[in-house]
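*Asks:* build me a structure from this.
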Amino acid sequence: MSLTLAMLLAGQTVPQPTPEPVPTPESAQAQDDASAAQGAPAPAGAGDIVVTARRRAESVQRVPIAISVIGGAELDKTGAFNVNRLQQQQPSLQFYSSNPRNSAINIRGLGAPFGLTNDGIEQGVGFYVDGVYIGRIGASTFDFVDVERVEVLRGPQGTLYGKNTTSGALNITTRPPSFTPEARIELTAGNYEFVQAKASVSGPLSDRVALRLSASSTQRQGTIYDVTSGRNLHRFENNGVRGQLLWNASDSLNFTLSGDYNVQNPLCCVQYYARVGTTQRPIARQYAALAAAFNYRPPSTNPFDRVTDLDAPINSRQEIGGVSLVGNWDLGPATLTSVSAWRYWDWQPQNDRDFIGLPITTVSQNPSQQKQVSQELRLASNGTNRLDYTVGAFFFHQTINTQGSQVQGSAASRFLLSGNDANNPNVLNGLTSTNTINFDNTSFAVFGKLNWALTDALHIQPGLRVNYDRKSGFYESVVSIRNAQYAFTATADNVAALLASQPTAAARTTFQNQINTLAPQRYSPRFSAWNTSGDITVSYDVSPDIHAYATYARSFKSGGINLSGLPLNSTSTGVDLSTQTVKPEKVNNYEIGLKTQFLNRRLTLNLAGYWTDVFDYQATVNNNAINVIRGYLANAGQVRSRGFEFDTSFRPNSRLNLYVNGAFTDAKYVRFANAPCPPELSGGSAASATNPASPAGQAGSATQPSYSPAQCDISGQRLPGISKWSFSFGGEYNVPVGSKGGEAYVGYDGSYRSRFSSNPSPSAYTWIEGHSLSNVRAGYREGGINVFGWVRNVFDKQYFELLSTQSGSTGLIVGQPGDPRTYGVTLSTRF
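*Replies:* Coordinates of the predicted model:
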């Protein structure tokens, strides 16, 4: 903060000339329209799309990085008001979310392990808003508020961005305050009682100070009906406000103070009956038999009837906000930038973790509170010499406090246990685990990037980063039960004594079943390490409109600590402390690219090919424990992602623009010998040399059990969530109407994803089939007024966003469906 203060003092001593002119709302809208399609050129004679991907303003076509840009106007008209919808326009971007906390952003199939979130590791894709790194990925589920553009950077970016980003970055830039008074209002109404309102106002408070205020509210009835509560689930209830105060202290010094507050309170996120597959459990302990024993039937076995029957409350309320101060001081040859920020995140969930209307796991939730502070300093040359540079330092400190709980119900014994205890509901009924989880994360880095112009056309750009990470945590689980038959409280200190005090072998078996289901444990993991990473890019300007580049990057994703509980050791009363930490990922990335424009910049074609090797890939495993909901982290030997991408746009005239973007992604485990087994190889007795593993999907019987391996070798198999082929395509056509410059227009946006696995270890039961989605719009615009009707998922395609397995290897597969067809009308105006 001292440098920021120095810049403030410097600003007070500089003379106060007239500020530079700021674009009018009309010119700002024109820039929005110019950047509407991903990488789409403006009409001949218009300016280039300007981005700040490399921490300076420059033409997107001259940046030697695989990057896609979507302007605010395009986000508004396509309905891409959050990251989940944005992925339909970005073939290399994957977003997964079973609820806001358990969300992940991946680029080219890499970034974060698939599955439930573990607080002790980081994302590999950086998420930035106005230069501020956002430490909790739950923020990405909120609506975009007054966004000017979104930049999607693919590949490692650690030598330019504050936090190390091994897979890429989402760089969101909001509209800045304006010295020309302006206002924007957008109102949308649609089916499912969809109502969305956005508004912003900006203008001067003096000749030196400008203010911008923005707000957004989205409401929608849920698309899934819960027959138990009579409520519609998966609703929208997002509200956000943002304020920015710009002070031009002088011609060379300015500060922007920003603050935001957002709250989201949906009734989500539910998964429910999708299908049933056969595991290796005895047939009497698989889903069909278990459901019959309770005379239970789901309300529908067609998941696209969109009905469920939860027997526990569900919600995903989160609150997020913060303040930041950004200062820019033009020193002549270079600009000094300071980014100071404080942010918080409050997560208050409720879940029905068994996914059905039986009391198996009635509570499984992890309310969390995060606070973060960050400080970034950068010095960037102003591009006047053969040798340009960016150097910087970044500090980040984060704390997370989580209060976890899990409660088993009266049906848990039959679903999770075997033998005599399976027939006694009291064995697990009311079994409760109360967890205290604390996390402290400190990161510091210095980084730099050079741009050396050997000639006017040939540039060499080396970069270097030195990074220090320190993580510490605390995890304690206290297990208790109070019912008509059992009463105890087990901690890490007394669990061995409680086991020894059991009076009979049967009592010891019962107690063992209880503490294996919810294990009392306490540990305090620690991790710290320095690492050095870097990259080098060679770029060549073949002509003013053809640019080629090649990059090698060596990057690291920080090591982590396990904060979701550890597997039991051989005594079954303690934990395997050797699994407390997970090693850093080491990344080698090779990339070549070509950025081209033809026909007087009406046609853009950008190509990129890459090969990325990740060593010690951070993955989630579960040791084949059938009653474990959350696994722990471990390192897979090696993962590889390779492929190619293209972005094209064609604007033959002012009336028509078209785009087609695509990605081929071949992402596989190269070496992962100790992976969790898929459901068809789980749930049986432990395999051994005497009793080798049974065939996949072979259920056991009373006389002949099936045998399951403790772990599976999935080397050579595909990473979860990754389609080999992904495309986005569409365009817009307009015709003039009247004499006042009005236009009638129609637009189409489509996307396609080929099939992908929805399980960390590929399973025959959890493949999500390829599907296409189509969105259309038609409307009229004139001046600052735009009104249009829209339909999303025109053909009402039935598809899943994700599939999961019910804990316990019962064979039940549950799913979260994508949105059905929706439609509505949007009216926007600016003045």
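
*Asks:* for the rest of this, base every contact and every neighbour count on C-alpha atoms.
*Replies:* OK.

*Asks:* that's a helix at residue 515, yeah?
*Replies:* Yes: according to DSSP: H, G, I helix; E, B strand; the rest coil, residue 515 belongs to a helix.

*Asks:* how close does the nearest residue to residue 812 once chain neighbours are set aside get to residue 433?
*Replies:* Excluding its sequence neighbours, the residue lying closest to residue 812 (C-alpha to C-alpha, 6 or more residues apart in numbering) is residue 276, at 4.7 Å. Distance, residue 276 to residue 433, using C-alpha to C-alpha, to the nearest Å: 29 Å.

*Asks:* same deal with residue 316?
*Replies:* Distance from residue 316 to residue 433, by C-alpha to C-alpha: 21 Å.

*Asks:* now do residue 664
*Replies:* Shown here: residue 664 relative to residue 433, a distance of 44 Å by C-alpha to C-alpha.

*Asks:* the more surrounded of these two?
*Replies:* More crowded of residue 664 and residue 433, by other C-alpha atoms under 10 Å: residue 433, with 26 against 20.

*Asks:* does the more buried one belong to a helix or a strand, and which?
*Replies:* Secondary structure assignment for residue 433, by DSSP states H and E: strand 432-453.

*Asks:* please name every helix or strand in contact with that strand.
*Replies:* Packing contacts for strand 432-453, counted by 3 or more C-alpha pairs under 8 Å, 6 or more residues apart in numbering; DSSP states H and E, involve strand 387-408, strand 458-482.

*Asks:* also this sequence, please, to line up against the first:
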Amino acid sequence: MFGKNTTGGVVNVVTKGPDLDRFGGYAKFTYGSFERTEAELVANLPLVEDKIGVRVGTALTHRDGFGRGGAGLALTGRELADDDEIFVRGSLLFRPGEALSVRVNADYHTVDESTSIFRSLRSALGGFIALKSINPDIYVGNDFRADRPFVRSNEFNLNGTIEVDLGAATLSSITSYRTQDSLTLVQSAPSTAVLLGQQSDLYAQELRLAGIAVDGRLKWQVGAFYSDESGVDIDVLKGFSLDTTTAASNKGWSVFTQDSFALTDTLTLTGGVRYTHEKRRVRSLVFTQANKASFDGVSWLVGLDFKPNSDTLLYANVSRGFRSGAIDQDNIATIVQPEFVLNYEVGLKAELFDRRVRFNSAAFYSDYTDIQRTSFDPNSPVPVTVLRNAAQATIWGFEGELNAVPVAGLTLGATVGYTNAKFDKFLDDNGQGVVIDRSDDPIGGPRWQLSASGRYEFDISSVAKAGLQANYFWIGKAILAGPSVAAVLAPGEAILNSYGLLNAQIDLDIADLGGNLGGLNIALFGTNILDKEYYAGGIALALFGGVSNRIVGEPRQWGIRITKEF
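*Replies:* Got it, this is the predicted structure:
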């Protein structure tokens, strides 16, 4: 229930904070294929014993492009899919006493590189909208214009967390600020280039009060959240001099509670509810258009945890989430209402055979209503695409994870995931005034995802240990478009073929002067070592006689990585 509103959940990334008692850190250097060079340095510095400490780190990344730009069979000589990044992060922890803790984090990330390798499987509108990539080399991507395709972005984050122990409860204040700007130029034909970007600033403040009561059986939390975001959304179709750039602001607040009560020693009931209110404004920076709207929504969850012993957990929960309403930035007069989802999930987490085997599994079912979708409006007398509450859908599936240590030093792992996603109700238009019923069409994405991994570690001497590892993952066929779009395209152009990638590593761990492993690690690694040619993403549309584009995945790469701890 905490943080910014989300449809179905969040991934909560908790970064490592300063250690107030120990100086330490590590340095890491990587060199590999395509002149890949990476340098990383992290240091932990206690400044005042038990009271003040800092942790700082920086990472520099460079890799030449593994692709080349081209138009037809001709090459432009420009690199595609290179990588240049700089990342800097710092964290300060101040703990003046047992009851008060203050932590401040800041980070900066900048990217300046060319776009991914973008290929068209077919020409559209006589090559005016998209031009088929005919070069047999899959690593030659669209690059037609004088202006080079590029991706540039900068992001700065600053946040501070204050925690106060009040005895019966803990008060937490989380203050955040983020500013970012990005700009991307992609091409699909000599006449077209799309310039997309965003400039935004976000301020957020959250307060939480949490405690334990009823002899430790009740864990309770109440809180409030506020955010204020403003920015510019850049959308320019350069080939047609069409500019739909807009400015937007979003302000929202919410109140929430989430509480768990131990019904018995093995059974726990959890419940939560959240109310969210948001105000949105959008205005065109090209035309005299503007609009504003307000939205409200309630999220909630109910769950049961059953823990028959310390190594087994079974759970079941049901929750309701929503995506806030929106203003269509391409059709500012259009306002769409929130999108809602009802989620059901059951799962098992278990450690077996003296914790030599770990097994996690879950099954889920999600029921979506009022899905926000940009599509043709079947009620319009002329073909026009708008953002609208167009559809209903259900998504269900399961996932499993198994890790085992059959003998000392050997660790084996495997995962499986299955997702079935389709529209239950969706009336669309084919762009020529003909209404299409896309109910039962797949939403898209792969149904199956599998992986297998193994690692074996063994001692070479009393001060050195070696490791051998490999992992293989397989992504099943992904449906990019349903039957109504596939009927316009050639066979195979509405799907993304399945692919599997094999990675491997050999590493050596050498003890430091104190005899502790982890002092120096040298690793030789390879990614996609079978040199599989594959597409990592794509899009398929029925417009202009059919559009089908692909993004090329990375080829085989080798490297060496040296890590020194201190």
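
*Asks:* need the TM-score between these chains.
*Replies:* The TM-score (TM-score structural alignment, normalised by the length of structure 2) is 0.90; 542 aligned residues with a C-alpha RMSD of 2.5 Å.

*Asks:* quick one on the thing from earlier: just send the helices and strands packed on strand 432-453 of structure 1 back as a markdown table, with mean neighbour count and distance to residue 154 of structure 1 too.
*Replies:* Shown next, in a markdown table, are those (neighbours: other C-alpha atoms under 10 Å; distance: least, C-alpha to C-alpha, whole Å):
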| stretch | mean neighbour count | distance to residue 154 of structure 1 |
| --- | --- | --- |
| strand 387-408 | 20 | 20 |
| strand 458-482 | 20 | 16 |
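
*Asks:* how about the nearest residue to the corresponding residue of structure 2 for residue 662 of structure 1, chain neighbours excluded?
*Replies:* Counting by TM-score structural alignment, residue 662 of structure 1 corresponds to residue 416 in structure 2. In space, residue 416 of structure 2 comes closest to residue 450 once its chain neighbours are excluded; the distance is 4.6 Å by C-alpha to C-alpha, 6+ apart.

*Asks:* where does residue 433 of structure 2 sit: helix, strand or coil?
*Replies:* coil.

*Asks:* quick check: nearest residue in space to it, chain neighbours excluded?
*Replies:* Once flanking residues are discounted, residue 433 of structure 2 sits nearest to residue 383: 6.2 Å by C-alpha to C-alpha, 6+ apart.

*Asks:* ranges for the helices of structure 2?
*Replies:* Using DSSP state H, the helices of structure 2 run over residues 483-486.

*Asks:* tell me which stretches of the stretch 451-600 of structure 1 form strands.
*Replies:* 458-482, 487-490, 521-523, 526-543, 546-557, 560-561, 581-582, 585-598 (DSSP state E, counting those that start in this stretch).

*Asks:* do the stretch 1-150 of structure 2 as well
*Replies:* Counting by DSSP E, counting those that start in this stretch, the strands of the stretch 1-150 of structure 2 are 24-32, 36-48, 52-63, 67-71, 74-80, 83-97, 100-113, 118-120, 140-142, 150-165.

*Asks:* of those, which stretch is the most buried?
*Replies:* For the strands of the stretch 1-150 of structure 2, the largest average neighbour count (mean count of other C-alpha atoms under 10 Å) is found in strand 140-142, namely a mean of 29.

*Asks:* packing partners of it?
*Replies:* Applying 3+ C-alpha pairs under 8 Å, 6+ apart, one finds that strand 140-142 of structure 2 contacts strand 67-71, strand 118-120, strand 169-189.

*Asks:* CSV for the ones you listed, including distance to residue 129 of structure 2?
*Replies:* As requested, these are exported to CSV (distance: least, C-alpha to C-alpha, whole Å):
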stretch, distance to residue 129 of structure 2
strand 67-71, 14
strand 118-120, 10
strand 169-189, 6
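
*Asks:* ranking these by burial, who's on top?
*Replies:* The highest mean neighbour count among these, using mean count of other C-alpha under 10 Å, belongs to strand 118-120: a mean of 26.

*Asks:* show residues contacting it.
*Replies:* Residues outside strand 118-120 of structure 2 that contact it (C-alpha atoms under 8 Å, 6 or more residues apart in numbering) are 130-133, 140-142, 187-188, 547-552.

*Asks:* which one of those residues is nearest residue 1 of structure 2?
*Replies:* Closest approach to residue 1 of structure 2 among the contacts of strand 118-120 of structure 2 (C-alpha to C-alpha): residue 551, at 36.0 Å.

*Asks:* what about the aligned partner of that closest one in structure 1, distance to residue 750 of structure 1?
*Replies:* Alignment note (TM-score structural alignment): residue 551 of structure 2 maps to residue 816 of structure 1. Per C-alpha to C-alpha, residue 816 of structure 1 is found 21 Å from residue 750 of structure 1.
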